[in-house]
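In: Structure for the following, please:
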Amino acid sequence: MTKMTLGSHPFLLGFEQLERLVERTAKSDTGGYPPYNIEQTSATGYRITLAVAGFGEDDLSITVEDRQLVVRGRQDECDDDRIFLHRGIAARQFQRTFVLADGVEIAGARIENGLLHVDLNREVPEPVVRTIEISKGRT
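Out: Modelled structure (predicted):
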């Protein structure tokens, strides 16, 4: 028995990349650090909020790579002769990725009270109706 993939269904022409997208999305969830929220802020707007306590603006980077929003955090180890009796505040580096649909663009980002907010907007394309001419004979 042959395995039927999503892209091989006769009614889903051109959706081969959807299966790759689902696989890539499943691989991108690499644990729970840092925790995050995703909220819908308007009919076409979204906000991703990451808890980044202890990270400053210079410790964070936000990029879009191959339709993926990538948020990275890295703190420099500062050896200022501090002696910790207990170190419970995470200071580890992280990378969190979010796959973006076509038409979703980054509107901006800001950090406040230990939370990094990344705002996104989805552009709604205008509907296009096109008439295809039917020719006679062979092509």
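In: hey, let's count contacts and neighbours off CA atoms from now on
Out: Fine.
In: Then residue 17 would be within a helix, right?
Out: Yes. Inclusion of residue 17 in a helix is indicated when DSSP: H, G, I helix; E, B strand; the rest coil is applied.
In: Endpoints of stretch 86-96, how far apart?
Out: Between the opening and closing residues of stretch 86-96 we find a distance of 27 Å, counting by Cα to Cα, to the nearest Å.
In: Could you list the residues in contact with that stretch?
Out: Counting contacts by Cα atoms under 8 Å, 6 or more residues apart in numbering, the residues outside stretch 86-96 that touch it are 28, 29, 30, 33, 34, 54, 70, 71, 72, 73, 74, 75.
In: Next, the second sequence, to be compared with the first:
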Amino acid sequence: MRTYDFAPLYRSTVGFDRLFSMLDQAARVEPSTQWPPYDIEKVADDAYRITMAVAGFSQDELELTQHDTTLLVTGQKKDKDGAREYLHRGIAARAFRQSFSLADHVKVTGASLENGLLAVDLRREVPEALKPRRIPIGGTRTAIGQDNAPAQPEARLVEDRVKAA
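Out: Sure thing, here's the model as predicted:
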């Protein structure tokens, strides 16, 4: 098993402790925690989807919980097979607990179960106060807009008229 020493990176970075602990945790993943199989896809710029293969589980046997930046998906079969006698049991019906570390401001927007696939939709919603904004250099003018795009021509005309008056 490979181990990585992140100590040199700690000396030149600030505030990335969570990232390094997540990398350490990912390196120690056991094969038994990789069940059920899942896909993570990027649907749009700020939209993602986790699709998990949960064949044999019904909606009431699955539970999704988001706490801060952790999404926890658990599955627990209800005991309905007490009277059945299996000659071969190939469909996994074991309980599972799968957790996903989410980036800041990523929220679960919905979930659906269809054809044995659990689809969890996620969206990154950065608050306006945390989005990039343009900072003017010198002077007392306020920042224009939330991005680095130049001010609109109409806004400049109004500003110029106000300064002239």
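In: quick one: TM-score?
Out: Both chains were compared after superposition, and using TM-score structural alignment, normalised by the length of structure 1 their TM-score is 0.79; 127 aligned residues with a Cα RMSD of 2.3 Å.
In: Looks like residue 54 of structure 1 contacts residue 114 (just checking).
Out: Yes. The pair residue 54 of structure 1 and residue 114 qualifies as a contact (Cα atoms under 8 Å) at a distance of 6.8 Å.
In: Overlap of the contact sets of those two?
Out: When contacts are counted by Cα under 8 Å, 6+ apart, the set common to residue 54 of structure 1 and residue 114 is empty.
In: re the thing from before, in CSV: the contacts of stretch 86-96 of structure 1, plus secondary structure.
Out: As requested, these are arranged in CSV below (three-state DSSP):
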residue, secondary structure
28, helix
29, coil
30, coil
33, coil
34, coil
54, coil
70, strand
71, strand
72, strand
73, strand
74, coil
75, coil
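In: Now rank the residues you listed by neighbours and give me the top one.
Out: Greatest neighbour count in the contacts of stretch 86-96 of structure 1, by other Cα atoms under 10 Å, goes to residue 73: 20 neighbours.
In: who touches the residue most central in space within structure 1 in this structure?
Out: With distances taken as Cα atoms, centre = their mean, residue 98 lies nearest the centre of structure 1, 1.7 Å away. By Cα under 8 Å, 6+ apart, the residues touching residue 98 of structure 1 are 25, 28, 68, 69, 70.
In: any idea what it aligns with in structure 2?
Out: In structure 2, the residue paired with residue 98 of structure 1 according to TM-score structural alignment is residue 100.
In: Quick check: the helix or strand hosting its match compared with structure 1, mean distance?
Out: For residue 100 of structure 2, the element it lies in under DSSP states H and E is strand 96-101. Between strand 96-101 of structure 2 and its aligned partner residues in structure 1, the average distance after superposition works out to 1.0 Å, using mean Cα distance after the TM-score superposition for structure 1.
In: Now find how far off-centre that strand is within its chain.
Out: Using Cα atoms, centre = their mean, to the nearest Å, the mean C-alpha position of strand 96-101 of structure 2 is found 12 Å from that of the whole chain.
In: Please tell me how far the helix or strand just after that strand is from the chain's geometric centre.
Out: Tracing the chain past strand 96-101 of structure 2, the next element assigned as helix or strand by DSSP H and E is strand 106-114. On the basis of Cα atoms, centre = their mean, the separation between the geometric centre of strand 106-114 of structure 2 and that of its chain is 11 Å.
In: what packs against strand 106-114 of structure 2?
Out: strand 117-124 (3 or more Cα pairs under 8 Å, 6 or more residues apart in numbering; DSSP states H and E).
In: And the contacts of the strand it packs on?
Out: Residues contacting strand 117-124 of structure 2 (Cα under 8 Å, 6+ apart): 46-55, 104-113.
In: redo that, cut-off 10 Å
Out: Contact partners of strand 117-124 of structure 2, identified using Cα atoms under 10 Å, 6 or more residues apart in numbering, comprise 38-59, 62, 64, 73, 102-113.
In: can you list contacts of the one helix or strand residue 43 of structure 2 maps to?
Out: Take DSSP H and E as the rule and residue 43 of structure 2 turns out to sit in strand 38-44. When contacts are taken as Cα under 10 Å, 6+ apart, the neighbours of strand 38-44 of structure 2 outside the stretch itself are 47-54, 98, 117-123.
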